[in-house]
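K.L.:
starting from these lines, generate the structure:
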Amino acid sequence: MSNRIRVAVGGVTGWAGGELARGVAHADDMTLVAGLSRGAAGQTLAELTAHKGTPGVAVASIDELAEGAFDVYVEYTRPDVAKRNILQALAKGAHVVVGTSGLSDEDYAEIDAAAHQAGRGVLACGNFAITVVLLQKFAEMAARHLEHWEIIDYAKAGKVDVPSGTVRELAYRLGQVREAAQVVPVDQVKGPKETRGATLSGSQVHAVRLPGYQLGVEVIFGADGQRLHLKHEAGDGSKPYVSGALLAIRKVHTVTGLVRGLDKVMEGL
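P.N.:
Okay, here's the model as predicted:
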């Protein structure tokens, strides 16, 4: 890499991607060289980020970006195009940071294979907020000692992907510790089985979609006579995610293949 990391942001006008693009544009060690946005294609990145020194214009598709033109691609678009964008970025020689939710474990397996073939790193973070990073670490610790737990996924009414990327990552990581124990297996319950949620990586997951929520995750551990609740709740703004995403951009070149979780590249965690 050059001294300044050349960054392309997918979803450069989105709720999270837009805030990140401004963060990249103002970072001393990065240059925002490209942004993806169908609605804003042709607009200058300087205008979109309110940073006069940012070159280039937004484009509608990653296909319009030249091979070798960027060092790191940050995926913040939509679940239905995310995997293709990631694979395209790897094929163009870039490392990838994934913030888009909705990708499955099967999708990540394919991405991991492509990343190894390309000799590049992919850092997938369901959530860049430090409170989520800590929740994931605490939950892994708890799962080593408590065998019963379930996960609740909270989000705004209009969020179409279920569960969130944060919860998918949490369930995956808990599944690496062990599967949650169930006194009554889901296939043996009496009544609608859907009321027990979906089984994801060995955890029961329940998705709540209601007005008044932005993003949240709760994992509840149960044992005889006691419970442990670990919960993260996000506010309306996207700024809390920027510092973690910038860290991911700086660190993704240190890994090869797919790594899930920002804490994997954070010292001391």
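
K.L.:
going forward, measure contacts between C-alpha atoms and count neighbours the same way
P.N.:
Fine.

K.L.:
show me where the stretch 1-150 of the chain has strands.
P.N.:
5-10, 30-36, 58-59, 72-75, 95-98, 121-124, 148-155 (DSSP state E, counting those that start in this stretch).

K.L.:
dump those strands to CSV, plus mean neighbour count and distance to Ala171.
P.N.:
Below are these laid out as CSV (neighbours: other CA atoms under 10 Å; distance: least, CA to CA, whole Å):
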stretch, mean neighbour count, distance to Ala171
strand 5-10, 26, 26
strand 30-36, 25, 30
strand 58-59, 25, 35
strand 72-75, 29, 21
strand 95-98, 29, 17
strand 121-124, 27, 14
strand 148-155, 22, 8
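
K.L.:
out of those strands, which comes closest to Glu19?
P.N.:
strand 5-10 (10.5 Å; CA to CA).

K.L.:
the closest one vs strand 30-36, what angle?
P.N.:
20 degrees (axes from the mean of the first three to the mean of the last three CA atoms, to 10 degrees).

K.L.:
show me what strand 5-10 is packed against.
P.N.:
helix 15-26, strand 30-36, strand 72-75 (3 or more CA pairs under 8 Å, 6 or more residues apart in numbering; DSSP states H and E).

K.L.:
so what secondary structure elements neighbour the shortest one?
P.N.:
What that stands for is strand 72-75. Using 3+ CA pairs under 8 Å, 6+ apart, strand 72-75 is in contact with strand 5-10, helix 79-91, strand 95-98.

K.L.:
need these in TSV (columns: distance to His145).
P.N.:
As requested, the helices and strands packed on strand 72-75 are exported to TSV (distance: least, CA to CA, whole Å):
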stretch	distance to His145
strand 5-10	40
helix 79-91	34
strand 95-98	31
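
K.L.:
and this one, please, so the two structures can be compared:
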Amino acid sequence: MSLRITLAGATGWVGKALVAAIAASDDLELAGAVSRSAAGQDAGEAAGLPHLGVTISATLEEALKAPSHVVIDYTKPNVVKAHALTALAHGRNVVVGTSGLSAEEYAEIDAVALKAQRGVLAAGNFSITATLLRRFALEAARFVPDVEVIDYASAKKPDTPSGTARELAELLSDVRQPATSKAVDELAGVRETRGGALGAREPVQVHSLRMPSFVLSCEAVFGADNERLVIRHDAGSSAAPYVTGTLLAARRVSSFIGLKRGLDAVMD
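P.N.:
Now for the predicted structure:
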């Protein structure tokens, strides 16, 4: 039996690529699609494909009238939390590819998922190489306490930092030792130039650049006595890397209950 997917954000950059990949898959089926701007259109035709027979809905609630197993969300930061909670209320497992949620919002989604006995897999970046950036950086943080994150994205990206950078900083905060750099509240001058602090245990400074020519890049910069280590991920202009990881997540999200963050939670 095919895994039936409801896709929110079906006409976005990643969404269109997901529609094509699901249509070409032997074990996946597009059950519903959501896009306010393309409501009423065929999901295949809206993605530049042949007719698929799936009409795009204006709301997730409408799309969920068709039976499905998993909701994949690639929408916007201001609606993704509501979408995740709506999907769980309707008995769906959820894959969240939209960035911008806080640790507190993820905690709320986790609590609802546990109560609903459903799985949620959320990642700031479903790219395999971005996942490896996270894995290698967490390993490095065990040995080098001083680390900061630099986040690069296009001039029009609406959220800061990116989900990739936010997720990385929060996870590094949980494993790193205290930094040797002077605390931000002890600095003179313009303190904002030190970036924003993310994470609960040992906060990590994050610096975000927004300018033309970047798609998405993220780097973890480690500093030790007389040496440095930089681990960096650069995204290209294609959505293909995100599609592969997202569909892997969709296939495996029903294997657990509650929230897991990061594609590496289901890679091994």
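
K.L.:
TM-score for these two?
P.N.:
The TM-score (TM-score structural alignment, normalised by the length of the second structure) is 0.95; 265 aligned residues with a CA RMSD of 1.3 Å.

K.L.:
any idea what Gly196 of the second structure aligns with in the first structure?
P.N.:
Structural correspondence for Gly196 of the second structure with respect to the first structure (TM-score structural alignment): Ala198.

K.L.:
same thing with Pro67 of the second structure?
P.N.:
Per TM-score structural alignment, Pro67 of the second structure is aligned with Ala69.

K.L.:
number of nearby residues for its match?
P.N.:
By other CA atoms under 10 Å, the residues close to Ala69 of the first structure number 15.

K.L.:
for Glu170 of the second structure, see how far away the residue nearest to Ala84 of the second structure when sequence neighbours are not counted is.
P.N.:
Spatial nearest neighbour of Ala84 of the second structure, chain neighbours left out: Val94 (6.5 Å); criterion: CA to CA, 6 or more residues apart in numbering. Distance of Val94 of the second structure to Glu170 of the second structure, computed by CA to CA, to the nearest Å: 21 Å.

K.L.:
mind checking the helices and strands packed on strand 72-75 of the first structure for the one nearest to Val24 of the first structure?
P.N.:
That would be strand 5-10 among these, by CA to CA, at 7.6 Å.

K.L.:
which residues of the stretch 101-250 of the second structure fall in helices?
P.N.:
103-116, 128-141, 163-175, 240-252 (DSSP state H, counting those that start in this stretch).

K.L.:
so what's Arg228 of the second structure up against?
P.N.:
Val221, Phe222 (CA atoms under 8 Å, 6 or more residues apart in numbering).

K.L.:
ditto for Thr160 of the second structure
P.N.:
Gly100, Ser208 are the contacts of Thr160 of the second structure under CA under 8 Å, 6+ apart.

K.L.:
7 Å - rerun?
P.N.:
Ser208 (CA atoms under 7 Å, 6 or more residues apart in numbering).

K.L.:
can I get the strands of the stretch 1-150 of the first structure in CSV with distance to Glu110 of the first structure?
P.N.:
CSV is the format used below for the strands of the stretch 1-150 of the first structure (distance: least, CA to CA, whole Å):
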stretch, distance to Glu110 of the first structure
strand 5-10, 20
strand 30-36, 23
strand 58-59, 26
strand 72-75, 16
strand 95-98, 14
strand 121-124, 12
strand 148-155, 25
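
K.L.:
need the counterpart of Ser162 of the second structure in the first structure.
P.N.:
So, by TM-score structural alignment, Ser162 of the second structure is matched to Ser164.

K.L.:
how near is the closest residue to that match other than its chain neighbours to Val167 of the first structure?
P.N.:
Sequence neighbours aside, Ser101 is the residue nearest to Ser164 of the first structure in space, at 5.7 Å (criterion: CA to CA, 6+ apart). Distance, Ser101 of the first structure to Val167 of the first structure, using CA to CA: 9 Å.

K.L.:
same question, Phe221 of the first structure
P.N.:
15 Å.

K.L.:
neighbour count: these two, which is higher?
P.N.:
Val167 (28 against 21).

K.L.:
that one is in contact with Asp153, isn't it?
P.N.:
Yes - if you go by CA atoms under 7 Å, Val167 of the first structure and Asp153 touch, sitting 6.4 Å apart.
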